[in-house]
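Asks: Provided below are the primary sequence and the corresponding predicted coordinates.
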Amino acid sequence: MFDTIRNHQRWLQFILLLLILPSFAFIGLQGYSSLREGDHSLAKVAGGKVSQQEYDEAMRGQLDQLRATMGAQFDARAFDTPATRKAVLDEIINTRAIVAEADKAHFSASDNQLRQTILTIPAFQENGRFSNDRYVQALAAQGMTPVAFEAQLRRNVSVQQVLGPVAQSAAVPASVFDRVIAAATERRDVQTQRIAIDDYRDKVAVGDADVKAYYDAHQSEFAVPERVDAQYVVLDQAAISGGIQVSDSDVGSYYEQNKARFGQPEQRRASHILITVDAKASEAERAAALKKAQALDQQAKAPGADFAKLARQNSQDPGSAANGGDLDWFGRGMMVKQFEDAAFALKQGEVSDVVPTEYGFHIIKLTGIRPAQTKPLAEVRGQIVDEIRQQQAARQFADAAEQFTNLVYEQSDTLEPAASKFGLKIQTAQGVTRTAAPQDAEPLNNPKVLEALFSDDVLRDKRNSGAIELAPNRLVSVRVAKYEPASVLPLEQVSAQLRQRLIHDKAAELARQAGEEKLKALQAADATAGFGPVVTVARNAPQDMAPALLSAVMKAPADKLPAFVGADTGDAYVIARISKVSPAPALEAQVLSNEKSLMERRWAQAEQLAVLQTLRGKYKAQITEDGERVIAGQRE
């Protein structure tokens, strides 16, 4: 019904992604448009290629999301791992495969599906209900056009049809659920005995020869990648726009020239009763629906009629029926034409005749009118000042960016001229590698900046980098202050730490040997000496038992008790004596229901992953040699 079901970008992508693909937060929306190809593709899927640039943008997006979530705790180096790099590349491949399947199957989304999707997005709701004002404001705040929003949302809803039904139809077999619950809640009475590693430290000796032998055989453990100390300056719009003054005359002229923007067109509020008619309905079915609508129209027009009650009892619009048919405020162009024409022809409190649209038959009651009006200058003055200042700053930044670019290029042996010209601070960062910079040097963690920092011009020839765009209206230039080639830490620097590691390893081996001998003896002849008190544990109630030991305890055969198992727990070898095995008490119905819901979500994820793997095979997804090098961190 809404003709405003439209456009989204940026933060709305995340909202829609949660709505549309709830089990696959790792699947982005970037691949829904044609994707760029590079000379050296990292992957191939569905006849297309994944370029280095596309990968870099996806990685940057992931890091930006993590940075926003983690704040000061974010450290890009912690995510600079093969697993993370592969996950980002897999995300792009998965998206391509899903889009290809949606295209091949000719999936589409109806207008009603779009409307219902919009109504459920929290960003467009106020007090739990869809608000048209909130909707319009949210789009405007992001610079969005309604037409683009509708097109993108329609595409997303269509793509959802690839994996959505898989999740919706997932069901855990009762036998599987029962076995999992039984395994998770089974109780075992256990006593433990620890053979501590520290008790054996004094029994081992590690000489200089042992330390050197390990060091020589494991030099890769002590390798340090090449790194630089970097200098950099950042030019952004805020750095050059602080002194901008906006005069009263500028404000007045701007207001007069943009009066239409500060006007509020006429809006109306209406409630409706909808009797739906399927597009494929027969003439008889349409006639029956019309007859029902006409009867309701007569009831709604009767003196003292309770329109809201009639709507709650009879309307087939799921988005408004529960609210008495209320559709909130809307303006011209926000409803389908037949509905809009009828609503804007009514007087306050008047009920329309039956209005046919593509959705069915409507009975409309006009409940409110907001006349068109223009906001006074005093009310919008602050907004105008901000807009003028932003426009002037943008113009100034464009000029400054050109000067900044020329300065860092023409005087390439120093950043000082560019810093002095714009009052910028030359910042420094130490220990920057090809893949990561310190957390407090955020601009340097941009892949484009790191690539430039280790380029021949900057690294070998000691020149400034060019002006690199970090974001719209934000540039950075970097240079190398000091270079340290890849090296291996010298033995004297790591010997003390290495000696302690070898002592621990040898003591742990002695503790394990002693523990295994004792375990073997106990398995031959039961004894309780040296064991602690009995503790009852379960997979869902570990009682602080170390995971390795808990796993061994729960896996031990229960046909002959007592049973004995042992496991390394990091600081000791621990022997467990299992004296009793018993099922847990029956769980409450609510607990079982919660567990089943959780298991069904995981089951759905597993089935969706299986479908994804099938799609990857169907569309011949493969990671190229260049892609494997990127995953391994071996970028050229």
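Replies: On my side now, so go ahead.
Asks: can we go C-alpha only for contacts and neighbour counts from here?
Replies: Fine.
Asks: what is the helix or strand in which Ala311 is found packed up against?
Replies: Taking DSSP states H and E as the definition, Ala311 sits inside helix 307-314. Counting contacts by 3 or more C-alpha pairs under 8 Å, 6 or more residues apart in numbering; DSSP states H and E, helix 307-314 is packed against strand 267-276, helix 283-301.
Asks: just name the most buried of the ones you listed.
Replies: Using mean count of other C-alpha atoms under 10 Å, the stretch among those with the largest mean neighbour count is strand 267-276, at a mean of 23.
Asks: tell me the helix or strand right after the helix holding Ala311.
Replies: From helix 307-314 onward toward the C-terminus, using DSSP H and E, the following helix or strand is strand 326-330.
Asks: put this next to the previous one:
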Amino acid sequence: MFQFFRNFFKTKLGLAIALAFLGLIALAFASADVSSTGTFGGIAGGDRVAVVGDEKISTSDLLRGANNSLDRVRQEQPTATMREFLRDGGLNSALEALINRAAIKAYADEHGIRAGDNLVNSEIRMIPAFRGPDGNFSEDTYRQALAQQRITDAQVREDLGIGLLSQQMLFPAGFGATVPDKLAYRYAQLFKERREGSIALLPAATYAPSGEPDAEVLRAFYDNNRDDFVRPERRTIRYATFDSAALGDRIEPTAAEIAARYERDAEQYAASETRDFTQLIVPTEAAANSIRQRVEGGAPFEQVAREAGLRAAPVVDVAREGLAAQASPAVAAAYFSAARGEMTRPARSPLGWHLARIDSIDSRPAQSLAQVRGEIADSLREEKRVRGLADLATEIEDQLADGATLAEVADEIDLELTTVGPALANGRLFENPQQTVPEVLQPALATAFQMDEEEPEIAPVNGGQTYLVYEVGDITPAAVAPYAEIEELVEARWRASEGMKAAQAAADRVIARLRNGDSIADALAAEDRRVPPAQSIDMTREDLARQRERRIPPPIALLFSMAEGTVKKLDAGGNAGFFVVKVDEIAMDDIAQDDPLIAQARRQMGPLLGDEYAEQLGLAMRQELGVSRNQTAIDAVRRQLTGN
């Protein structure tokens, strides 16, 4: 059918119809003002944010992707807000990730590459998080994990499927990538590169205004930088804990229970005997008797065995019943009739003739009920404690599910309710950041910051020794702090901001003087503010590599990326000021062709080159398929995420 249309549009009639159709589309675009209403090449502005080939990325996909990305950020920075995430380009990163996924899926579909259901099932079963207590895949654990992450089985399967397609297409592109010898030589030679230069810091505090700020200026600064004054979400949490004390006398075993357990484990408390021995199995009775006679004559058992081309093997902690089952009743009778240190008489099993030296005997007399009463009582008490706590937790969970409040549950089983907060997601108290929530609440914080208000939860803590039942009280969403409450903070931020602007201007002045031929000392001395002297740098890349355990300072990293004779400025971060970095001289020595650094460079650069090949293949897929973005829909998602 497609070939018919292609051939039709090659005719004069077809061409005329096509041009007329395009004219109608142009008219529709012009009359509807596409750029402002959000229609996008057939994509509704409120529906899809991008199209990759035939794969469409919806606004809901981008919303979910952004929220998931923020959750990952919060694993490292619990108080991170959506506004901060968006300000740092998080939405664009989430969209790029979705576009890359869609490109892989569309390209695979176009070229008949697939990841079957069985392969996806296999991947799911291999994920450790989905295994039960026995170490095997558990359907219940799998469903619970999905519920906690608020994702569906279909989403998991789609993600794993795209991951498998990525392995099939991108992994081969970078597999086995090797670096040319000349490039490896040049890279290795860089380790010997020596750089000399200077680094100066122009502190923002030195240039910050010192006079009384104008109230209108401060208010304007606050209005223009509202995102910098967002207070993170905080919540109050009500909770109570209970342990075995809540069970009272219910965990104490009765005399009847102790007697029944003793009866059940009668074999465990009966008289027993185990033996350690060193044994040998030979094919004939004559060979066994010959070895026994030599050992009884004084020859070491192990030596006699070696001379016969055999090895005597030690065996420990063997009971008579077990030996009879594993070898034969005759072997068990022979082994358990000999005294300690004696050689047994030869006895036969299906494997051959057994001969052993008895190394030790552990005889245990029978234990009466009176002797083991305490041991049995402790065991029963622990079992009843674990079972009783679990039953009580289930009982409470059922009551909460039926609509009971946390206060009602606490009254019924006499629990003391405690309220803590407002607390931040990282566990610190909002009003006193030096303090944290009680340790018992720490494991529940992540869940508490995902719960709705007054939605009680129950969870085991301390390895099941204690149970925590809790709910969220007041929820204060992340919002810009009122100006009146943070006026001093606004003033401090304004001074820091003005200081940064002045420090940047000072850095530009210093750079201009350096380019005019001044020394760095003279260029700094020409400033009307007293600034710290420049620090001289003389080091090699090898020296830099030795600092892998520590973070390399950004100005040092910049110095090693600049050309000889150049000078640049660098934001010191944290409103600290600006660095001025100057490279005076770069020297590089030759290295031997068999220098170990060359082989090391080849090993290090191979995977990097492979990653680059895979990345370029991904970009080529996107180019071939075509990527279209709907900025109107993207902006709508951004507004929705910020609550506007």
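Replies: Looks like it came in fine. In this text the structure is predicted, and so the values were computed from the model without any measurement.
Asks: overlay them and tell me the TM-score.
Replies: The TM-score (TM-score structural alignment, normalised by the length of the first structure) is 0.48; 433 aligned residues with a C-alpha RMSD of 6.7 Å.
Asks: ok so, going back, in the helix holding Ala311 of the first structure, what counts as buried?
Replies: Phe307, Ala308, Lys309, Leu310, Ala311, Arg312, Asn314 (16 or more other C-alpha atoms under 10 Å).
Asks: please enumerate the strands of the stretch 51-200 of the second structure.
Replies: For the stretch 51-200 of the second structure, the strands defined by DSSP state E, counting those that start in this stretch occupy 55-58, 194-203.
Asks: check the stretch 351-500 of the second structure too.
Replies: 352-364, 418-423, 457-461, 466-476, 479-480.
Asks: also the stretch 501-636 of the first structure?
Replies: 535-537, 563-568, 572-582, 622-623.
Asks: how about the longest one: buried residues?
Replies: What that stands for is strand 572-582 of the first structure. Buried, per 16+ other C-alpha under 10 Å, within strand 572-582 of the first structure: Ala572, Tyr573, Val574, Ile575, Ala576, Arg577, Ile578, Ser579, Val581.
Asks: same check on stretch 492-499 of the first structure?
Replies: Buried-residue list, stretch 492-499 of the first structure, by 16+ other C-alpha under 10 Å: Leu498, Arg499.
Asks: and what of stretch 491-505 of the second structure?
Replies: Of the residues in stretch 491-505 of the second structure, 491, 493-504 count as buried by neighbour count, 16+ other C-alpha under 10 Å.
Asks: what would the residues you listed look like in CSV with distance to Asp584 of the second structure?
Replies: Shown next, in CSV, are these (distance: C-alpha to C-alpha, whole Å):
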residue, distance to Asp584 of the second structure
Glu491, 40
Arg493, 36
Trp494, 36
Arg495, 34
Ala496, 32
Ser497, 31
Glu498, 31
Gly499, 29
Met500, 26
Lys501, 27
Ala502, 26
Ala503, 23
Gln504, 22
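Asks: quick one on the thing from earlier: turn the buried residues of strand 572-582 of the first structure into TSV, columns for distance to Thr428 of the first structure.
Replies: Formatted as TSV, the buried residues of strand 572-582 of the first structure follow (distance: C-alpha to C-alpha, whole Å):
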residue	distance to Thr428 of the first structure
Ala572	46
Tyr573	48
Val574	50
Ile575	54
Ala576	55
Arg577	59
Ile578	60
Ser579	63
Val581	62
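Asks: residues in contact with Lys421 of the first structure?
Replies: For Lys421 of the first structure, no contacting residues are found, by C-alpha atoms under 8 Å, 6 or more residues apart in numbering.
Asks: actually, Pro356 of the first structure.
Replies: Gln338, Phe339, His362.
Asks: and for Ala552 of the first structure, the neighbour number?
Replies: 16 (other C-alpha atoms under 10 Å).
Asks: pretty sure it sits against Val565.
Replies: Yes - here Ala552 of the first structure reaches Val565: they are 6.4 Å apart, a contact under C-alpha atoms under 8 Å.
Asks: measure Gln3 of the second structure to Ala20 of the second structure for me?
Replies: Between Gln3 of the second structure and Ala20 of the second structure the computed distance is 21 Å (C-alpha to C-alpha, to the nearest Å).
Asks: neighbour count winner among the two?
Replies: Ala20 (12 against 7).
Asks: now the more buried one: which helix or strand?
Replies: helix 12-32.
Asks: residues in contact with that helix?
Replies: Phe8, Phe9.
Asks: now the helix or strand following it: buried residues?
Replies: Downstream of helix 12-32 of the second structure, the first helix or strand assigned by DSSP H and E is helix 34-37. Using 16+ other C-alpha under 10 Å as the burial criterion, none of the residues of helix 34-37 of the second structure qualify.
Asks: helices and strands around helix 34-37 of the second structure, which ones?
Replies: Against helix 34-37 of the second structure (3+ C-alpha pairs under 8 Å, 6+ apart) you get helix 631-641.
Asks: which other helices and strands contact the helix it packs on?
Replies: Going by 3+ C-alpha pairs under 8 Å, 6+ apart, helix 631-641 of the second structure lies up against helix 34-37, strand 48-52, helix 59-76.
Asks: want to throw the ones you listed into TSV with distance to Ala393 of the second structure?
Replies: Formatted as TSV, these follow (distance: least, C-alpha to C-alpha, whole Å):
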stretch	distance to Ala393 of the second structure
helix 34-37	55
strand 48-52	45
helix 59-76	29
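Asks: most packed of the ones you listed?
Replies: Compared across these, strand 48-52 shows the largest average neighbour count, a mean of 25 (mean count of other C-alpha under 10 Å).
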